[in-house]
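Undergrad: here are the coordinates; sequence isn't available:
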């Protein structure tokens, strides 16, 4: 009769020889390879995709390699404000320049007007003297030293712009002539100066004294 075996029985199933070790993966020593599709491979691939997407999603100044500089932005804003203020100051200066030019023209015009008025006043006072000289010439009384003085006076008033006008045959102009008497004549087609009783004088287009004349009107 065989004695019972006191050794504990192992209920595990023995693995046949040769099935305990798996074949090593190519590219590395046995025991260091990973099965295909392991977590490490999946994680590695996922990480690469994540990096590409993160790079594409980046926006802002840093995306172009130009990091945002608050100081530069502040300087740019200040420059824009300074340019706006400079443009406003330029407009103010241009406005002041225009006002100054207008003031200068007005002063020059007023100065010329004052000068003309002064000349007008002086020459108006000389008209009776010029009338006496004209009457003396008509009677042949301007001779010798008196003639030299009369000629010098004529040259002086001419230099001041005074001119004498009105002659027989001129067309009558009520702005230049003062009609003392009207007559009729078949020889004229418009109202015409007949006799100049007193010559007229003007400075430029400004009448100093209207000429006193008699006129002839056309018949019918």
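TA: Structure received. Everything numeric in this text was worked out from a predicted model, so none of it was measured.
Undergrad: going forward, measure contacts and count neighbours with C-alpha atoms only.
TA: Will do.
Undergrad: tell me which residues of the helix or strand that contains residue 152 come out buried.
TA: Applying DSSP states H and E as the criterion places residue 152 in helix 144-159. Taking 16 or more other CA atoms under 10 Å as the neighbour-count basis, helix 144-159 is seen to contain the buried residues 150, 153, 157.
Undergrad: pasting the second one now:
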């Protein structure tokens, strides 16, 4: 597949992001083939009534797992490259509706109780980027929670012409020394084979917030466990 660049050569960041999108898009075709071919091999062997040795079967399963993780990583990097560059037109969105929609799609395990209090506030921005933001932040809570049951709280308050959002959970938390590092692409606190995550989620969250002229950071909490994440978004009514 061939592509041509449409980005302005005067904007190296935009050009790099477009190159990342093209690269990951093309590589995903190879990754998906790598996910499918082991199944074809298994079907061909079964049709010929050939039984693989335990070691050979384990190696085939390992190939499937690595191909899946490669595909997932490329998908996440493609999502990162889309933020801001392939965003929906800015529009007004009820914050509580966005958060509730994403919470309803979180995995069933661990069982997280959702406490959402957005004060009836609305924000302005591209719907797809805002969804990516909350999918990244809330999905991160679900993936890293170390108990069968947990609590997830999302609150929002007006702040000048912005809305400050705080996401708090009662999971294992993150050591303060790593509070900055976790926002870097492909950064994970645990092996990717354990979490099933690519380590791009918080990088996507940061990029969405910064594309909307805000900041995102982990903030101290008095609770013995858990984590609090603070970020700000444009207030739909401009603070009036």
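TA: Okay, I see it. As the structure is a prediction and not an experimental result, all values here were calculated from the model.
Undergrad: TM between them?
TA: Here the TM-score for the pair of chains, by TM-score structural alignment, normalised by the length of structure 1, is 0.25; 83 aligned residues with a CA RMSD of 5.2 Å.
Undergrad: the helix holding residue 152 of structure 1 packs against which elements?
TA: Identification of packing neighbours for helix 144-159 of structure 1 by 3 or more CA pairs under 8 Å, 6 or more residues apart in numbering; DSSP states H and E yields no helix or strand.
Undergrad: name the next helix or strand following that helix along the chain.
TA: Counting by DSSP H and E, the element after helix 144-159 of structure 1 in chain order, helix or strand, is strand 162-165.
Undergrad: what is that next one packed up against?
TA: Using 3+ CA pairs under 8 Å, 6+ apart, strand 162-165 of structure 1 is in contact with strand 200-203.
Undergrad: if you set the cut-off to 10 Å instead, what comes out?
TA: For strand 162-165 of structure 1, the contact count by 3 or more CA pairs under 10 Å, 6 or more residues apart in numbering; DSSP states H and E identifies helix 70-138, helix 144-159, strand 200-203, strand 206-209 as packing neighbours.
Undergrad: take those and lay them out in CSV including distance to residue 45 of structure 1.
TA: As requested, those are exported to CSV (distance: least, CA to CA, whole Å):
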stretch, distance to residue 45 of structure 1
helix 70-138, 39
helix 144-159, 109
strand 200-203, 107
strand 206-209, 105
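Undergrad: returning to that earlier point: can you add distance to residue 138 of structure 1 and give the buried residues of helix 144-159 of structure 1 back as JSON lines?
TA: Compiled in JSON lines, those are given as follows (distance: CA to CA, whole Å):
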{"residue": "150", "distance to residue 138 of structure 1": "13"}
{"residue": "153", "distance to residue 138 of structure 1": "17"}
{"residue": "157", "distance to residue 138 of structure 1": "20"}
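Undergrad: distance check, residue 157 of structure 2 against residue 75 of structure 2.
TA: Using CA to CA, to the nearest Å, we find residue 157 of structure 2 at a distance of 33 Å from residue 75 of structure 2.
Undergrad: at which residues are the helices of structure 2 located?
TA: Remark: helices of structure 2, listed N- to C-terminal, are 12-47, 54-82, 95-104, 127-144, 192-195, 201-211; assignment by DSSP state H.
Undergrad: now do the helix holding residue 152 of structure 1 against helix 70-138, angle only.
TA: Here the directions of helix 144-159 of structure 1 and helix 70-138 differ by 150 degrees (axes from the mean of the first three to the mean of the last three CA atoms, to 10 degrees).
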